[in-house]
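[1] Provided below are the primary sequence and the corresponding predicted coordinates.
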Amino acid sequence: MAYDEASSTPQYCITQARCTLCQFKLADDDLVVVAAGKGVSCEFTFRRHTTFYDDELDIKLHICLQGQCAFRTKSTVCFHGRCHEFRFYSVTPTFLAATHYAFAPSAGEQRRRADYIQLALARNLQQATFWPRELPHELWRMVAGFLVQDCAALAAQEQLDNCDHVGDSVLNLAQSVYASYVKIDGLYYVKGLQNTPGANASKITYLSVLSAQITQEEGEKKESKDMFVAEDHLGIRQVVFISHKHCEEWCRNQPSVPGAWWRHICGKDIPSAVTIRSDGIKLRGVESMQNEPRALLSRVSWQVPVPSPPDVVDLLTLERPRKYPNGLRMRFFDCNTPDIIGYSVATDGARALAILSHKHGENAVASLYEDLSSPICFWMYMPINEGEYLTDICRRAGCLIIRTEVVGITFSTNQGRTVVFGLYGHENVEFRRIATLPNSPCRVYFNELDSLAGRRNVELVAFEQDIPHSTTTSPDMLPTLPVSISHCPYTQSNEVWLHSSCYMQRVTEVHPCIRMTAPHQPIIGMLLYYADGHRECVGQFRLDWVTEPIIIGDTDKLYICGKRTKECWGYVAAVTGRTPVSRAEGHWLDVAQAGTLEWWFSSRHSVLYYGSNRLN
């Protein structure tokens, strides 16, 4: 059935591939039940990015998981078929509010939750006394593994029996504050904040090295205290009051609240009261009652507590936005610390998606990269040599197809090296500095991607207070961009090409990077080591996909084999330091210890140039 704006067929959109009862993800081929309103429901086999039409009910369903849907008229909820079948309460608006995810949790948090439920269920099964015989814990864990979704769905519904008042209330900070807590899936959440003690409430203390209470004794001079709120996708995990003069020290020795994001509400913005929002099971929000510009910054969540929230800068305009988006979360990467060995940037070619720093001794694990769900994602790696540090971060902005947007960011170092993370080319592209960095450790913040809020790329950045952002555009003061020797490969006008290159003199080691998730496992990039200790990277590169190094002698060549997929897309099939026994399969590029190797890549192709020779 073709889409027609005038059609009377009800249109529903599923924007979260998650069961509303057990909260676990929907997978392709799962039997799914969708609530279509007024007691109407329909079943279908789940497939991502698909449209379904139910002839009997005359309902159209869109699966749209990128945060926006051109067809959406009504949002809806969906369930695993088995979870829906075994529900014992109706799914009420109160239940939906209590189980609503403010944002998608990390892959690590989803694994932790599943492991916790499985372990707790296995322990309960093992301790039950009515089984005819005892079984080892390992077998009970296997049994529990088949019941994780059922257990999660039942537990979520049982919590509604303890549901309290839903809505907003005002908390007076001039009086004592008491907190009660509730445990959900192994994590503690703040159930309530009030000015009077309850049966299960405990008095919140003023947390600092002095461990003084939040309220002063009669006759003492009262001091307003800053509030730090730790919250995750389900609600508030912790509330802490700190004297403003102790904020910096407390933040340096921050408490560990894994998976939580911190908001800082300055004491000046909460002179007497804050608004508390509850979903009936736990707190969902603590808001300042002021709307001054600095007070609005308190609505931004940070990956770690920050003593003074820095100004957030729009990457396109390089100015502070007039208002901060709802639910804005800012993560960070460490910059210029002595133990940093490199930086990774994820890009779709036109925009940055994430930025990581890598340090000595860290394990290269897939969890560093797995939270990105962009349909096009290139990971590029910039190794940092001994004595090298970042001096400038710049951005390039231009018209991409129909509108102006950020088309890449660049990192420059004190050794005159600049790496472009994004599509190649700088004609009709505005190149501007974002910030000049000191030769000392600092943190650079950028917005977390959030498909539910429509933030699918890095749009906003922030720097620690002692790093003012810059908008310098004078060409003689900007870093020099790298220039390609070869011409950009042409396939079609809307294909985004990225470029990288390295010199080939005195190469000692080559570390290939293989895309492990592809059936043909292509080599997508290489990290090169040189005799003087220098390192360079070409192509795409993920540290968790690195294979055994190829040792190169002083006069050895590097041999690169190119092949094509069934769709005729070029890829690198092999890299070796030994002369190929046979060149019957694929095409080979012989790279000597001289000249420059260039690696162009898009979402479909890899094209290499060495001198006048082209591979693929």
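    Looks like it came in fine. Numbers count the residues shown, from 1 in each chain.
[2] contacts, neighbours, all on C-alpha from now
    Will do.
[3] quick one, helices of the stretch 101-250 of the chain?
    Taking DSSP state H, counting those that start in this stretch as the test, the helices found in the stretch 101-250 of the chain are 107-127, 137-145, 148-158, 247-252.
[4] so which bits of the strand or helix carrying Ile434 are buried?
    Per DSSP states H and E: Ile434 is located in strand 430-436. For strand 430-436, burial by neighbour count (16 or more other Cα atoms under 10 Å) applies to 431-436.
[5] what does stretch 272-289 give?
    For stretch 272-289, the neighbour count (16+ other Cα under 10 Å) marks 273-274, 276-289 as buried.
[6] if we ignore the residues flanking it in sequence, what's nearest Ala350?
    Computed as Cα to Cα, 6 or more residues apart in numbering, the closest residue to Ala350 that is not its neighbour in sequence is Val407, at 4.2 Å.
[7] nope, Leu119 is what I meant
    Going by Cα to Cα, 6+ apart, Leu119 has Arg141 as its nearest residue, at 6.5 Å.
[8] correct me if wrong: that neighbour contacts Gln118.
    Yes: using Cα atoms under 8 Å, Arg141 is in contact with Gln118, at 6.6 Å.
[9] could you say what helices and strands the strand holding Ile434 packs with?
    strand 390-400 (3 or more Cα pairs under 8 Å, 6 or more residues apart in numbering; DSSP states H and E).
[10] contacts for the strand it packs on next, please.
    315-316, 335-336, 350, 404-414, 428-439, 479 (Cα atoms under 8 Å, 6 or more residues apart in numbering).
[11] swap in 7 Å and give it another go.
    316, 336, 404-414, 428-438 (Cα atoms under 7 Å, 6 or more residues apart in numbering).
[12] how close does the closest residue in space to Ile551 that isn't next to it in sequence get to Tyr529?
    Closest residue to Ile551 apart from its sequence neighbours, by Cα to Cα, 6+ apart: Glu509 at 4.7 Å. Distance, Glu509 to Tyr529, by Cα to Cα, to the nearest Å: 5 Å.
[13] likewise Pro255?
    Pro255 sits at a distance of 40 Å from Tyr529 (criterion: Cα to Cα).
[14] same question, Thr391
    Using Cα to Cα, one gets 23 Å for the distance from Thr391 to Tyr529.
[15] next up, a second structure to put side by side with the first:
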Amino acid sequence: MIASYLVRESAMITAKNQSVFSQASDMTVDLSKDVYASSSVIDGVRYIKSLCNVETARGSEYRLILNARDKGPPGSKEFPEVKGWWRDISPSKFEFSAIRVESDGVKLRRITDVLDEESKFKFPHVAWPSPEYPSNKIDILSYDYPVRQFAVSRNVRMTYFNCNAPDVTGYTMVCQSHWVSTIHAHGKEDDAEFYKEVDACFSDQVHVLIYMPVDQGEYITEIQRRWVRRIRGDFFDLVFKTNRARQTIFGSDKESLDNLILNPIMKPSQQGSRIYFNKPRPGPRSLDPPHINHKNPWFTSRCALEGVKDVTLCRDVSLSHRPVIGMLVQYTDGHQERLGEFRFDRPLKTIQAEQSGGIHIDLQRMEDEESTYVEDVRGFPIGDPSVCPEDESWIELSWSGTLEWKFRWADCIVKHIPAVQ
């Protein structure tokens, strides 16, 4: 178990050790001549070490990758055997005549246009998971979009989710404070890998997971950006609207809605769209629990209790007090709603509405803290709510009115709003 935590550190030490005995290089490669590549092997994976035009580079270390008579870009005829990342390097003029390649002696790190003098000072890059990346790019942190190039201040990797794909059953977003960090589309594939990545990236950070179910025949008609005043200084949320009048806000509660602005970002195709966004990258893990500061906003969810078929509870057993963190409500007409957080990799328990007169919700307070959590949810027999313990922490609900579930990291408030007579 201990060794598993050292895999990344071991790889870093190995790469550093190899670079000590290697020589960094910064050279110009003329694309009108033959181009050769040298490579290195790290942990069984082969990487391009450098590119050059040297005709004497015909030893076993070098390999011809671009013939002078071939007018295509380097590597256009071959694809890597292992999964990698693709970068869009645009020429400063109509086409490349020569490129500048930089290597640390182990891997090829940068390729820039020789004629673009400013490129040597531009370190950020945007990496794509495949060479078929979209041509229309939208920077949701900018006032002007779409954009030709992203104005990023660091290296970012792009990933995607399939919107309106035939097998999509819902969407989950991870929200940190007032920002959306990642998006996932649920379908026939196993969600285990997604939750594994979420835990790796965010388990030591304050975050919440917001799930949006999708009914049979329902699809996303519009995606909006919700923001106020200065985007970079405050926040941005995303809003998904569907053909069934569902509107899900992937964002936190706001004290004031006076300056709230909604901008349409895109209208996905009903037949399906692949939407890219920057992939969160896990940083150094902390062994300390997440520090909860003032940036721990509230999120609100609510649903009607009339016409409920069943309620599926989600319990987070990764925490010592094993709270119920949310519910998935299924209605008799096939419609679904989500309350609180919901993860399909946590133990799920279903309460049938037709077999109970309502539900009891047990609210408890954390020891030595002001936060509240749901310890248990039970259905009670029709006409006999007496199974509810005589404890003020229990809330008794019949199948009527509205249930509101406000939540944030390590805290929640559950309230029943009676139906208007």
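    Nice, thanks for sending it over. Note that the structure is a prediction, hence the values are computed from the model and not measured.
[16] any idea what the TM-score is?
    The TM-score (TM-score structural alignment, normalised by the length of structure 2) is 0.81; 394 aligned residues with a Cα RMSD of 3.6 Å.
[17] still on that earlier bit, so the residue nearest to Leu119 of structure 1 makes contact with Ala120?
    No: using Cα atoms under 7 Å, Arg141 of structure 1 is not in contact with Ala120; the gap is 9.1 Å.
[18] these two: who's more crowded?
    Arg141 (20 against 17; other Cα atoms under 10 Å).
[19] structure 2: which residue goes with that one?
    In structure 2, no residue is paired with Arg141 of structure 1 according to TM-score structural alignment.
[20] so Arg141 of structure 1 versus Arg113 of structure 1, what's the distance?
    On the measure of Cα to Cα, Arg141 of structure 1 and Arg113 of structure 1 end up 15 Å apart.
[21] which residue, other than its chain neighbours, is closest to the residue opposite Asp532 of structure 1 in structure 2 once aligned?
    Residue correspondence to structure 2 (TM-score structural alignment): Asp532 of structure 1 is matched to Asp333. Computed as Cα to Cα, 6+ apart, the closest residue to Asp333 of structure 2 that is not its neighbour in sequence is Gly307, at 8.0 Å.
[22] Leu597 of structure 1 reaches His499, doesn't it?
    No: Leu597 of structure 1 is beyond contact range of His499, at 10.9 Å (criterion: Cα under 7 Å).
[23] those two: who's more crowded?
    Neighbours were counted for Leu597 of structure 1 and for His499 using other Cα under 10 Å; His499 has more, 25 against 18.
[24] can I take it that the more buried one is in a strand?
    Yes: His499 of structure 1 sits within a strand when classified using DSSP: H, G, I helix; E, B strand; the rest coil.
[25] contacts only, for it.
    His499 of structure 1 is in contact with 424, 599-601, counting by Cα under 7 Å, 6+ apart.
[26] would you turn these into JSON lines with neighbour count, distance to Gly562 of structure 1 and secondary structure?
    Formatted as JSON lines, the contacts of His499 of structure 1 follow (neighbours: other Cα atoms under 10 Å; distance: Cα to Cα, whole Å; DSSP: H, G, I helix; E, B strand; the rest coil):
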{"residue": "Tyr424", "neighbour count": "21", "distance to Gly562 of structure 1": "22", "secondary structure": "coil"}
{"residue": "Trp599", "neighbour count": "24", "distance to Gly562 of structure 1": "12", "secondary structure": "strand"}
{"residue": "Trp600", "neighbour count": "23", "distance to Gly562 of structure 1": "13", "secondary structure": "strand"}
{"residue": "Phe601", "neighbour count": "27", "distance to Gly562 of structure 1": "13", "secondary structure": "strand"}
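[27] identify the farthest-apart pair in the residues you listed.
    For these, with distances taken as Cα to Cα, the pair at the greatest spread is Tyr424 and Trp599 (11.6 Å).
[28] which of the contacts of His499 of structure 1 sits closest to Cys568 of structure 1?
    Proximity of the contacts of His499 of structure 1 to Cys568 of structure 1 (Cα to Cα) peaks at Phe601, which lies at 14.6 Å.
[29] ok, the corresponding residue of structure 2 for the closest one - contacts?
    Counting by TM-score structural alignment, Phe601 of structure 1 lines up with Phe407 in structure 2. Neighbouring residues of Phe407 of structure 2 by Cα under 7 Å, 6+ apart: 298-300, 340, 413.
[30] can you lay out those as a markdown table showing distance to Asp204 of structure 2?
    Formatted as a markdown table, these follow (distance: Cα to Cα, whole Å):
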| residue | distance to Asp204 of structure 2 |
| --- | --- |
| Trp298 | 19 |
| Phe299 | 20 |
| Thr300 | 23 |
| Gly340 | 20 |
| Ile413 | 23 |
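[31] out of those, who's the most crowded?
    Neighbour counts for these, by other Cα under 10 Å, peak at Gly340, which reaches 26 neighbours.
[32] so which strand or helix has the closest residue to that one other than its chain neighbours?
    In space, Gly340 of structure 2 comes closest to Gly326 once its chain neighbours are excluded; the distance is 4.3 Å by Cα to Cα, 6+ apart. Per DSSP H and E: Gly326 of structure 2 is located in strand 324-331.
[33] now that strand on structure 1. Mean distance?
    Following superposition, strand 324-331 of structure 2 is found to deviate from structure 1 by 1.3 Å on average (mean Cα distance after the TM-score superposition for structure 1).
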